[in-house]
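Participant: build the 3D model from these lines:
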Amino acid sequence: MGERGSITMRVDYSVYLVTEESRNLKDLLYIVEEAVKGGATIVQLREKTSEGKLFYEKALYLKKLLDQYHVPLIINDRVDVALAVQAAGVHVGQSDLPLSAIRAIVPASMIVGVSVSNPAEAMAAEQNGADYVGVGAAFPTTSKGDANLLPSGMLEKTAKSVSIPAVAIGGINLSNITQLYQKNLAGAAIVSAIMNAPSPREAAAGFRGAVSGEGFNLSLEL
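Facilitator: Below you'll find the model as predicted:
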């Protein structure tokens, strides 16, 4: 557990749901609520091509829903949307607004995550104030078209290079999640395996069970 100034937070990154943009608001809220009931511990709203108004609308309704379950909402890329809906945090990539600029405009309590693919990027993110890193792609994925598969051993090496939580992302499902065991990860970010599951609740419950054993380092909390 870490501290930022006088603010201390505990965040469970173990079952990190990342949404798919193709879902309309009604379906999005249904899937996310079912996933949370099944065990999703944190949710990122990712809307890569949506106009600001639609992104804001989805974020606003999702925030209201997740507040009922005390589950943090993370906004992908859009710091303005995160601030507008008072989300728990924002997640950015290597080509987005620099961390120093983000930290200058967001509350000290806001979680900031960064996508990384190697130890150098992870260590730079930690040094510049990131609360956690998303490391990937762990496996081949179709959810993010520009994601490059990590070389063998790079996921574990990256996770072990920092003291902040590291979350694996990219093509993770119930068939391959055991390959992530003992790699110093605080959680797994899931997209299609929950968003497209026949039962999002059952899928999330499966992932919750998979990460609850000794395979993940769940002591890594912010």
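
Participant: all contacts plus neighbour counts: C-alpha atoms, from now on.
Facilitator: Will do.

Participant: can you show me the strands along the protein?
Facilitator: Applying DSSP state E to the chain gives strands spanning 3-4, 7-8, 15-18, 42-45, 73-76, 89-92, 111-116, 132-135, 166-169, 187-190.

Participant: got JSON lines for the ones you listed, with mean neighbour count and distance to Gly206 too?
Facilitator: Listed next are those as JSON lines, based on neighbours: other Cα atoms under 10 Å; distance: least, Cα to Cα, whole Å:
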{"stretch": "strand 3-4", "mean neighbour count": "12", "distance to Gly206": "32"}
{"stretch": "strand 7-8", "mean neighbour count": "10", "distance to Gly206": "30"}
{"stretch": "strand 15-18", "mean neighbour count": "26", "distance to Gly206": "10"}
{"stretch": "strand 42-45", "mean neighbour count": "24", "distance to Gly206": "16"}
{"stretch": "strand 73-76", "mean neighbour count": "27", "distance to Gly206": "21"}
{"stretch": "strand 89-92", "mean neighbour count": "24", "distance to Gly206": "25"}
{"stretch": "strand 111-116", "mean neighbour count": "25", "distance to Gly206": "25"}
{"stretch": "strand 132-135", "mean neighbour count": "27", "distance to Gly206": "21"}
{"stretch": "strand 166-169", "mean neighbour count": "28", "distance to Gly206": "17"}
{"stretch": "strand 187-190", "mean neighbour count": "26", "distance to Gly206": "12"}
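
Participant: run this one through as well so I can compare:
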Amino acid sequence: MTAVYRLLDASGNRAREGLRVIEDAVRMVRNDGWFSRELKELRHRLTTALRMLPEEALLASRDTPNDVGTHITIMSETMRGSANDVIAAAFKRLQESLRSLEEYGKIINGYFASRIEAIRYQSYTLEKAVRIGQFSQTTLEGRVLYLLLTEKLCHRPVGQTLREALRAGVGIVQIREKSMSDRRLLDHTRLVLDLAHEYDALVIMNDRPDLATLTQADGIHVGQDELTIAQVRQIAGPRPLVGVSTHSLQQAEAAVIEGASYIGVGPTFPTTTKEFVEYAGLEYVREVAREIDLPAYAIGGITTENAAEVVAAGATRLAVSSAICSAKEPYDAANQLLEILNGG
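Facilitator: As a prediction, the model looks like this:
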């Protein structure tokens, strides 16, 4: 039995170490308050479960000087390219250790093993959310201005409006057309994709994973009453970005844990493009800026006149529609919004 306790002791130490490495990165590197609390809670659950094992037996069985594994090192373990690589390795270390705790723990205490199993499953969910956040930060780096393109709102022809916005530096375009027939929307999407990709911009389909798949758009955006992220993935697969509109911190947290690539944060102000009973306002922008590291686009009634207020509340990304589409000079409007985002 000494050998089993020795294995459980080593696995418990590895699991705690791996979890601490992840928590430190999320807290110190990503400044993500919500994820930090989730990981701290997981660490507390692990510590509580490990207390079910007799500490004296674990310590008595420990034999670090004679552990043959301490002298075995492979080259990949001595190098990490970035903080993201450290996090990825730490998650695997955590999960492998939890599996050992679970399997060998069955010899000592079946209830302990079941507690570890639940912690292991939760670690998979958190890994998905943390790693998707990492990928999203990389994919969306520098794409701070997001245009919701609606043809009927455009002061100029939609193609001209789009080109001017892209030329100014819009990094993401969402096709938001609620009244177009499917065939026309399909053709329209392909034209938008061709033009956007000339400027290295991404194209997101609003609430149509089927058409996004047909056209190979870069992503899909859904609201709270539309398809879930999991349902979108069933249709469109793992490749596209999936954005989610959120109106409260609870919804934002749920979107993160479900694997959203980014979130919309709003409505910030009253808007002419969509009706809301209540407006989340600038306070919600502040909450997300404090708590969520996932790329977040403030949205709703944002114009060149009030965008500075939104940025002052903590927003680092903006999503607009009429502010660019309805402008007489779309290039100037987009350029002005980018200047505000960049502190100009």
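
Participant: hmm, back to that, closest to Gly209 of the first structure out of the strands of the first structure?
Facilitator: strand 15-18 (9.7 Å; Cα to Cα).

Participant: what sits up against that closest one?
Facilitator: 39-46, 187-191, 194, 204, 207-208, 211 (Cα atoms under 8 Å, 6 or more residues apart in numbering).

Participant: try it again with 10 Å
Facilitator: 32, 35-36, 39-46, 73-76, 143, 167-169, 186-195, 204-212 (Cα atoms under 10 Å, 6 or more residues apart in numbering).

Participant: so who does Leu19 of the second structure touch?
Facilitator: 39-40, 42-43, 46, 87, 90-91, 93-95, 123.

Participant: repeat that for 7 Å
Facilitator: 43, 90, 94 (Cα atoms under 7 Å, 6 or more residues apart in numbering).

Participant: hang on, it in a helix?
Facilitator: Yes. The assignment for Leu19 of the second structure (DSSP: H, G, I helix; E, B strand; the rest coil) places it in a helix.

Participant: quick check: the gap between it and Ser36 of the second structure.
Facilitator: Distance, Leu19 of the second structure to Ser36 of the second structure, by Cα to Cα, to the nearest Å: 11 Å.

Participant: in helices, which of the contacts of Leu19 of the second structure appear?
Facilitator: 43, 90, 94 (DSSP state H).

Participant: by neighbours, which of those residues wins?
Facilitator: When those are compared by neighbour count (other Cα atoms under 10 Å), Leu94 ends up highest, at 25 neighbours.

Participant: map Trp130 of the first structure across to the second structure for me.
Facilitator: Small correction: residue 130 of the first structure is Ala, not Trp. Under the alignment defined by TM-score structural alignment, Ala130 of the first structure is paired with Ala260 of the second structure.

Participant: so what's the residue count around its match?
Facilitator: 25.

Participant: pretty sure it contacts Thr246?
Facilitator: No. Under the criterion of Cα atoms under 7 Å, Ala260 of the second structure is not in contact with Thr246, lying 11.0 Å apart.

Participant: aligned counterpart of Arg16 of the second structure in the first structure, please.
Facilitator: Checking with TM-score structural alignment, Arg16 of the second structure has no match.

Participant: gap between Arg16 of the second structure and Ala254 of the second structure?
Facilitator: Per Cα to Cα, Arg16 of the second structure is found 26 Å from Ala254 of the second structure.

Participant: so these two - more neighbours on which side?
Facilitator: Neighbours per residue (other Cα under 10 Å) separate Arg16 of the second structure from Ala254, with Arg16 holding more: 19 against 13.

Participant: so which helix or strand takes in that one?
Facilitator: helix 2-24 (DSSP states H and E).

Participant: how far off centre is that helix?
Facilitator: 28 Å (Cα atoms, centre = their mean, to the nearest Å).

Participant: ok, the counterpart of Glu305 of the second structure in the first structure to Ile190 of the first structure distance?
Facilitator: With TM-score structural alignment as the criterion, the equivalent of Glu305 of the second structure in the first structure is Ser175. Distance of Ser175 of the first structure to Ile190 of the first structure, given as Cα to Cα: 13 Å.

Participant: again, but for Gln182 of the first structure
Facilitator: 18 Å.

Participant: with Leu83 of the first structure instead?
Facilitator: 24 Å.

Participant: swap in Pro119 of the first structure?
Facilitator: 22 Å.

Participant: buried stuff in stretch 100-112 of the first structure?
Facilitator: 102-103, 106, 110-112 (16 or more other Cα atoms under 10 Å).

Participant: any idea how far apart the tips of it sit?
Facilitator: 11 Å.

Participant: run through who's touching it.
Facilitator: By Cα under 7 Å, 6+ apart, the surrounding residues in contact with stretch 100-112 of the first structure are 7, 88-91, 128, 130-132.

Participant: for the first structure, just list every one of the helices.
Facilitator: Assigned by DSSP H, the helices in the first structure fall at 25-38, 52-69, 79-84, 99-105, 119-127, 154-159, 192-195, 200-211.
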